[in-house]
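**Student:** structure for this input, please:
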Amino acid sequence: MPHVVIVGGGFGGLWAARALRGAPVRITLLDRGNHHLFQPLLYQVATAGLSAPNIAAPLRQILRRQKNATVLLGEVAKIEPDARRLRLADGRSLDYDQLLLASGATHAYFGRDDWAPHAPGLKTLDDALEIRRRILTAFERAEAEDDPAARAAWLTFAIVGGGPTGVELAGTLAEIARHTLHGEFRRADPRRARVLLLEAGPRVLSSFPEALSDKARRQLETLGVEVRTGVPVKAIDDRGVQLGEERIDARTVLWAAGVAASPLARDLGVPLDRAGRVIVQPDLTVPGHPEIFVAGDLASLQCEGKPVPGVAPAAKQMGRYIGGAIRARLRGITPPPFRYRDFGNLATIGRMAAVVDLHGLKFSGLLAWWFWLAAHVLFLIGFRNRLVVLIDWAQAYWSYQRSARIILGGDRDA
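**Tutor:** You can find the predicted model right below:
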């Protein structure tokens, strides 16, 4: 049977594998991790609201009843398109008849990769656990600090980037400082924590209508977040950030400002866009290689004159389409071009605060927050995850407590 290799167990890869259930093909799903991750709630793990298993599920468990699918743990080191072969990092090779690249994106520091150790981004569970460790450790260091200036630096948190991830991190951090940790420390008052959201552009949530962007800013400021727009970050080190001419002493800096496509795209030898994504054909194939599909954050495509965004719904739709396209090819049918259906944008800001844009239906505040909550619970994989997340959120709503405040991993130097 034809061998379909899928690189990446995210939304695009997993939805493609599911769409091929029962098809006369052999599927190999290859991923560096053994789990599918629900990335929209990754910030909840980073801010101690949810435990890692609550937003992830083992790929083998998800596909255990799909007899034509095999899951392999591994990392692609090189793609050889002409030979239809993948070279893996451990020396193995994998031949394919049809290939789907859905390996996602990584952090982009705009040429300043030296900032990465001081300002971690949020793309994986490892990233989330590292950010959680830094946040919780900062409050512990502030409690142990005698010098007021040093204590203030430990209680200053700077988030670079005013997109959905940056807004969600900033709002949740403010809630942790004002409510969750109140009364637990004796020397350092968490309510004196300073949370800054730094955006180089003119406004936060630039993908939303301006009215909703303004509401989001006001909601953030109500929570106690300092929003700075229009001034790019010039430098980041282990002691803080340089914002224009202003130096901000912040011992915890988080990066939410940019993403870059997986470097695997460069092996294909085809044109890439400025973010390193593959400029795909209307059927999501690579120019000159109709046997190679690209989905999710790795694909650059215009639909009806607008770029398809790198969001979970788009990746799911691409995955389902590619599964259907492969089925069509097996029957000798040319699949129609991919069409993206945009369901709108959602972003949460904090407790009972969110913004929603559903194509003309725009609202914010408590109603938007409930809508955001319901949508995210609905799209989680697995009944157990949905139930546990609902219980954790209900407990956090009534008590302001967060269920995963455990510091894991080694501490960084003071």
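
**Student:** switch to C-alpha atoms for all contacts and neighbour counts from now on
**Tutor:** Fine.

**Student:** tell me how far Gly305 lies from Tyr340.
**Tutor:** 11 Å (CA to CA, to the nearest Å).

**Student:** which one's more surrounded, those two?
**Tutor:** Counting neighbours by other CA atoms under 10 Å for Gly305 and for Tyr340 shows that Tyr340 has the greater number, 20 against 7.

**Student:** show me what contacts that one?
**Tutor:** Counting by CA atoms under 8 Å, 6 or more residues apart in numbering, Tyr340 makes contact with 303, 308, 314, 317.

**Student:** one more to line up against the first:
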Amino acid sequence: MSKKTRIVVVGAGFGGVKVVRELAKDKSLDITIVDRRNFHLFQPLLYQLATSLLSTDEIAYPIRAFFRHNKNVDLFMAKLRGLDKERKVVITNHGEIPYDYLVLAAGATTNFFGMESVEEHSFPMKTLQEALHIRNHVIHMFERANKIEHNEEERRRMLNFVVVGGGPTGVELAGSLAEVINLIMKDEYHNLSPDEISVKLVEATGGLLPMMPPDLQQETVRVLEKKGIDVMLNTQVAGCDKNSLILKDGRVIPTNTVIWAAGVKAVPIISKLGFACDRAGRVIVNEKLQVEGERDIFAIGDCASFCHGTERPLATVAPVATQGGAVAARNIKRLIAGDENLETFHYKDQGAMATIGRTEAVVNMNGTKMKGFIAWVVWMFVHLLRLAGAHTNTTVLLKWTWNLLSGTRLGRIITNMQYDESRELRPMPLDPEEKG
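**Tutor:** Next up, the predicted model:
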């Protein structure tokens, strides 16, 4: 009996799952997924968890469920610690895993651009836990403010919600947050006045959604402002503390809630593996998606820096990861077969889209531009098709339909939290290495 070829894929995001799905068809391969979580996260909808529209099981799907019929695929739930390229083993916090071919698809984390105060006091939104933290915190701010009677300054600070970053995450989060406040919170908290509550969207450049044409950027600003959001363009952040956001022009915004959606970088371990990386910590790959100088190691998605034929590295978006995963899988198959003539990765830009709330979106696909309700319907069906599992698709569609008709969001429940009077609400860690 011949020895199986061992494939290790680090990360079960869009790229990692795509690689495994393509390779799992070959029963002669022994495939191990290494991930610190046991679920695949649909990150584009994290903001809907943070704003009480969806629940955790509707944007997270068990990794093992993807591959229940693939006996040659297994999950090793662990955290990447390093590589030993000479011995060809992946080093984790729970042991070593040998490989013949390795795919790095470890994803990205929030980039605070060296601002320690922002990292300490703002709310990032890249993980399930972080989205839940935002949801819990926003609800908690309303509960606290509702009982403060004689300190208007403190009430306004608690009810001033600031989102930093004008990309899709920031725009979608700000729009959804404004809706849950305007449609629900203002009616349920009887001691609060609507003019005390505000949502601000801060962007360092002169426009939102940089991947969109100027007219759709302007439409985005118009819709957000119609929802009551204060859009602050050409506004750079200098830092923040627990009670304010500090701008570079000297202005100070009183707030207890700064949600940071201003950029990403590769997870820190990637830059510690001994490979050449760009300034965002992403490992530099060649046009075949191999790590520079390595034959048997590939990198894809948010942790890879691909600049061949482009002015700057490809964006950290799901289609780049998915398409890269397919090419990496095909190239691994060629190498196993003894074919060194590998496929070159050519990213096919499928366009961009962003929702701006319950019935509004902007779409730019293959030269076709849409806005308003039609764009929102297109956005909805595209995202439904990308969700994992028929049950998930059905429940999400029902929730979106109910929200469209009634505006109701029933996920406004504070969960998985511990209370510390000196530090407000903090998430209960999933494991001792949550920050590692």
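
**Student:** TM between them?
**Tutor:** Overlay of the two chains. TM-score (TM-score structural alignment, normalised by the length of the first structure): 0.97; 413 aligned residues with a CA RMSD of 1.4 Å.

**Student:** now, which of the contacts of Tyr340 of the first structure lie within strands?
**Tutor:** Using DSSP state E, Cys303 are the members of the contacts of Tyr340 of the first structure that sit in strands.

**Student:** shared with the second structure, which of the contacts of Tyr340 of the first structure?
**Tutor:** Retained in the second structure: 314, 317, out of the contacts of Tyr340 of the first structure (criterion both residues aligned by TM-score structural alignment, their matches' CA atoms under 8 Å).

**Student:** highest neighbour count among the contacts of Tyr340 of the first structure?
**Tutor:** Neighbour counts for the contacts of Tyr340 of the first structure peak at Ala314, which has 22 neighbours (criterion: other CA under 10 Å).

**Student:** which position in the second structure aligns with that residue?
**Tutor:** Counting by TM-score structural alignment, Ala314 of the first structure lines up with Val320 in the second structure.

**Student:** and if you look at Leu298 of the first structure?
**Tutor:** Mapped onto the second structure by TM-score structural alignment, Leu298 of the first structure lines up with Cys303.

**Student:** check Ala265 of the first structure too.
**Tutor:** Using TM-score structural alignment, the equivalent of Ala265 of the first structure in the second structure is Ile270.

**Student:** the match of Leu298 of the first structure and Asp195 of the second structure: what is the separation?
**Tutor:** Applying CA to CA, the value for Cys303 of the second structure to Asp195 of the second structure is 43 Å.

**Student:** Met77 of the second structure against Phe39, yeah?
**Tutor:** No: the pair Met77 of the second structure / Phe39 is not scored as a contact, 9.9 Å apart, by CA atoms under 8 Å.

**Student:** list the buried residues in stretch 272-283 of the second structure.
**Tutor:** For stretch 272-283 of the second structure, a neighbour-count test (16 or more other CA atoms under 10 Å) marks 275-277, 280-283 as buried.

**Student:** secondary structure and distance to Glu143 of the second structure for those residues - can I get that in TSV?
**Tutor:** TSV is the format used below for those (DSSP: H, G, I helix; E, B strand; the rest coil; distance: CA to CA, whole Å):
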residue	secondary structure	distance to Glu143 of the second structure
Phe275	coil	49
Ala276	coil	49
Cys277	strand	45
Ala280	coil	39
Gly281	coil	40
Arg282	coil	41
Val283	strand	45
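
**Student:** and the furthest pair within the residues you listed?
**Tutor:** In those, two members sit farther apart than any others by CA to CA. They are Phe275 and Ala280, at 13.2 Å.
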